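Colleague: predicted model and sequence follow; I will ask about them next.
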Amino acid sequence: MRASLYILACGLLLTSAVAADPPRQWTSSDGKSKFMGNLVEFTDKEVKIRRSTDFNQYRVALDKLSKEDQTYIRSLLREKRRDSGLKEGAYADKITGQFVKGVSKQGLNYQFWGSPAQDGTKRYPLVIWLHGSGQSGTDNESQLGGAPKIWTSEENLSKQPCFLLAPQCPSADIGWKNKVADNLLALIADLTEQLPIDADRLYLTGSSMGGFGTFSIAAKYPQVFAACVPLCGGGDVKNAEILKPIPFWVFHGDQDDMVPVERSRAISEAVKQAGGERMNYTELAGAGHGITGIVYPRTDLHEWLFRQKKPAPSTN
């Protein structure tokens, strides 16, 4: 073993074995040593690598590797944690096939749905439901209100299995904005870290105050959601440029006597005028404010929504 390969000198020589992962180049933390090898085992403290030149295995402390190698190992640890997240970890007790109550680290009430029959090695979409003003409060029950349950019906899950998150806004006076929005995004991020959720298929939808919240949260966090479905809400037309890359399907009843249909018309048109080619707007003739029972059962909506996926980051 060369003296320059000090990164291996601190390792323990082991018997050779076949590593499952393909070989990659590993670099020491000071950048002086590089070698090809297969990753055999890993923890958050050390790795076991089978060196390609002699097929011997060595244990190496994680902090003796380059930042790039450490990031790679931590990404593997993340995926391993998510693979087992349905049965172990922070949210395993929420995976029952029923809606289960919880309180986030930031104090946001929510109910969560996940199925223990799901395959932890696969990645599933997450649908986030934002309720209207009348379901605000602290009981952690009112936010279900019937509308979210359509997503977890046996028929829909047979076509598209998913997770569902139903947070509860603490006060209609606050709404889905400011700290409430920040707390919600922190919860979504934590769920995505701990469970087999496809971070490229996070879908945001809501009605009335939740429709407004869908627009405002998407504008505040435009890189997060793969698609948005606001019902009988509205958005700030000044955010049209920010919103234009996001796939939207907006619904509003033309006889809505609580939120004027012009609110959805205006933001939809503003996004289109800004060049938003993924803005879809459906106006329901003769429909009033309560349109969740009309919209959410639509097969074409489900088919459209679950096709949406965030594009890969540009390398330009």
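Modeller: Thanks, I have it. Numbering: from 1, shown residues only.
Colleague: C-alpha from now on. contacts and neighbour counts both.
Modeller: Noted.
Colleague: my read: residue 229 touches residue 204, true?
Modeller: Yes: if you go by Cα atoms under 8 Å, residue 229 and residue 204 touch, sitting 6.3 Å apart.
Colleague: find residues that contact each of the two.
Modeller: residue 214 (Cα atoms under 8 Å, 6 or more residues apart in numbering).
Colleague: identify the single longest strand in this protein, thanks.
Modeller: Using DSSP state E to assign secondary structure, the strand with the most residues in the chain is strand 197-207.
Colleague: okay, the angle between the helix or strand just after it and strand 197-207?
Modeller: Toward the C-terminus, strand 197-207 is succeeded by helix 209-220 as the next helix or strand (DSSP states H and E). With axes from the mean of the first three to the mean of the last three Cα atoms, to 10 degrees defining the directions, helix 209-220 sits at 130 degrees from strand 197-207.
Colleague: from residue 223, how far out is the residue nearest the centre of the chain?
Modeller: Taking Cα atoms, centre = their mean, the centroid of the chain lies closest to residue 199, which sits 3.8 Å from it. Here the criterion is Cα to Cα, to the nearest Å. By it, residue 199 lies 11 Å from residue 223.
Colleague: which residue ranges form the helices in the stretch 151-300 of the chain?
Modeller: 154-159, 178-194, 209-220, 240-243, 262-273, 292-295, 299-307 (DSSP state H, counting those that start in this stretch).
Colleague: which of these sits closest to residue 75?
Modeller: Each of these has some distance to residue 75 by Cα to Cα; the shortest is helix 178-194, at 10.5 Å.
Colleague: just the residues contacting the closest one, thanks.
Modeller: So helix 178-194 is contacted by 78, 81-82, 85, 89-91, 104-108, 167, 169, 174, 197-199, 217 (Cα under 8 Å, 6+ apart).
Colleague: recalculate using a threshold of 6 Å.
Modeller: Where contact means Cα atoms under 6 Å, 6 or more residues apart in numbering, the residues beyond helix 178-194 that reach it are 82, 85, 106.
Colleague: can you map out the strands along the protein?
Modeller: Secondary structure of the chain (DSSP E): strands at 24-27, 34-42, 46-51, 57-61, 99-103, 109-113, 124-130, 163-167, 197-207, 227-231, 248-253, 279-284.
Colleague: another one to put next to it:
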Amino acid sequence: MTKALLSLLLLVPMAGLTSAKPLPESPDKAEKPYTNLIKGKWVHQEEPVIEDGLPFWFYADRKLKSARSGKKHPLVIVLHGRRNKAKPGDKFKVQSIATIWTKEKIYKEHPCFVVQPYYPPKGGWEKIPEKIDELVKHLTSHLPVDMKRIYLVGFSNGGQGTFLTLARQPDWFAGAVTMAGPVSPKQVVGKIKAPVWCWVGGNDTDLNKNVRLPALAKQLQKLDDRVKLNIVPGGGHGCAPQSIGTDKVRDWLFDQRLP
């Protein structure tokens, strides 16, 4: 074996190691700037907490400020749909796909950190992947997050952002729920490790209903039988009530854990 070939073989595993992007370990107690956001109610963080970052809505019960008895808590990242009708300067309100996780009965069973980042009007999650990644890293490095239980939830363009994020960072997330947000199978099949529960309305557009989302889900299922697909009979584009509006789906998501 020549020295050149030996050197090349040695570089291959090293390249794999350097391309990995592990999340920072979470602390035992909440740190600034999140300590002031943990109030047991939704708080609007209009100014990004990291340079060139994303604004967001944040919810956490006061009891989650520290990991008492070593117990840390899940993190749910919620990605909204497109805001094409919004005007610059409009205040973006927290969406029902985020508030559902913080209803009293649900939150009592599944206490967690819930974060709904948002982007400017006429944007798209596919355009700002690095901002999603940086926010997740910042959250886990400053909050007592259970690193085996970080979840993604996405609707429409947020569903697309969810698939792309799962493929981009396959070792970060334990599970996801997507609603009416397909992407090209070439972008994600073979790259996603987390189980995904996909939802789409039976009366959604033909592009969504008949072609893209079911085709994507079926290809993902060939590699991972934990992937689920539900087509809501008579449902339109907004199928959140039939998906994350049910205990079954929410319980399924919180049951998912990284190895």
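Modeller: Now that the structure is in, tell me what you want to look at. Computed from a predicted structure; not experimentally measured.
Colleague: TM between them?
Modeller: Here the superposed chains carry a TM-score of 0.81, computed using TM-score structural alignment, normalised by the length of structure 2; 226 aligned residues with a Cα RMSD of 2.0 Å.
Colleague: hmm, back to that, map the residue nearest to the centre of structure 1 onto structure 2.
Modeller: Residue 199 of structure 1 maps onto residue 147 in structure 2, with residues paired by TM-score structural alignment.
Colleague: next up, the contacts around its match.
Modeller: Residue 147 of structure 2 neighbours (Cα under 6 Å, 6+ apart): none.
Colleague: can we see that at 8 Å?
Modeller: So residue 147 of structure 2 contacts 25, 26, 74, 140, 172 (Cα under 8 Å, 6+ apart).
Colleague: now residue 80 of structure 2: how far from residue 223 of structure 2?
Modeller: Distance from residue 80 of structure 2 to residue 223 of structure 2, by Cα to Cα: 27 Å.
Colleague: now residue 56 of structure 2
Modeller: 34 Å.
Colleague: more neighbours: which of these two?
Modeller: The neighbour comparison of residue 56 of structure 2 against residue 223 (other Cα atoms under 10 Å) goes to residue 56, with 22 against 13.
Colleague: pretty sure the more buried one sits against residue 98.
Modeller: No: at 11.2 Å, residue 56 of structure 2 and residue 98 do not qualify as touching, with contact defined as Cα under 8 Å.
Colleague: name the residues contacting each of those two.
Modeller: 115, 116.
Colleague: give me the contact list for stretch 229-237 of structure 1.
Modeller: 203-212, 214-216, 248-253, 256, 259, 261, 263-264, 266-267, 270-271, 289, 291-292.
Colleague: what does it correspond to over in structure 2?
Modeller: Counting by TM-score structural alignment, stretch 229-237 of structure 1 sits on residues 177-185 of structure 2.
Colleague: need the distance between the two termini of that stretch.
Modeller: 17 Å.
Colleague: what does stretch 230-242 of structure 2 give?
Modeller: 10 Å.
Colleague: find me the equivalent region of that stretch in structure 1.
Modeller: The alignment places stretch 230-242 of structure 2 over residues 282-294 of structure 1 (TM-score structural alignment).
Colleague: how far off centre is that stretch?
Modeller: 28 Å (Cα atoms, centre = their mean, to the nearest Å).
Colleague: and what of stretch 26-33 of structure 2?
Modeller: 20 Å.
Colleague: buried residues, that stretch. List them.
Modeller: By 16 or more other Cα atoms under 10 Å, the buried positions in stretch 26-33 of structure 2 come out as 26, 27, 28, 29, 30, 31.
Colleague: stretch 90-100 of structure 2 too?
Modeller: 92, 94, 97, 98, 100.
Colleague: surely the third one meets residue 243?
Modeller: No: between residue 97 of structure 2 and residue 243 no contact is recorded; they are 10.0 Å apart, counting by Cα under 8 Å.
Colleague: show me the residues around the residue lying closest to residue 287 of structure 1 once chain neighbours are set aside that make contact.
Modeller: In this structure, residue 287 of structure 1 finds its nearest non-sequential neighbour in residue 253, 4.4 Å apart by Cα to Cα, 6 or more residues apart in numbering. Counting by Cα under 8 Å, 6+ apart, residue 253 of structure 1 touches 232, 261, 283, 284, 285, 286, 287, 288, 289, 291.
Colleague: if I look at the fifth one, how far off is residue 261 of structure 1?
Modeller: To residue 261 of structure 1, residue 285 of structure 1 is 11 Å away according to Cα to Cα.
Colleague: can you list residues touching both of those two?
Modeller: Counting by Cα under 8 Å, 6+ apart, the residues touching both residue 285 of structure 1 and residue 261 are 253, 254, 255.
Colleague: how many residues are close by the equivalent of the last one over in structure 2?
Modeller: Residue pairing (TM-score structural alignment): residue 255 of structure 1 is matched to residue 203 of structure 2. Other residues near residue 203 of structure 2 come to 16 when the count uses other Cα under 10 Å.
Colleague: would TSV of the contacts of helix 178-194 of structure 1 with distance to residue 69 of structure 1 be doable?
Modeller: Output for the contacts of helix 178-194 of structure 1, formatted as TSV (distance: Cα to Cα, whole Å):
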residue	distance to residue 69 of structure 1
82	20
85	24
106	32
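Colleague: between those residues, which is nearest residue 96 of structure 1?
Modeller: residue 85 (12.6 Å).
Colleague: wait, that closest one sits on residue 92?
Modeller: Yes: Residue 85 of structure 1 is in contact with residue 92 according to Cα under 8 Å; the separation is 6.1 Å.
Colleague: pull the most distant pair out of the buried residues of stretch 90-100 of structure 2.
Modeller: Longest span within the buried residues of stretch 90-100 of structure 2, Cα to Cα: 92 and 100, 17.1 Å.
Colleague: map residue 111 of structure 1 onto structure 2.
Modeller: In structure 2, residue 111 of structure 1 lands on residue 57 (TM-score structural alignment).
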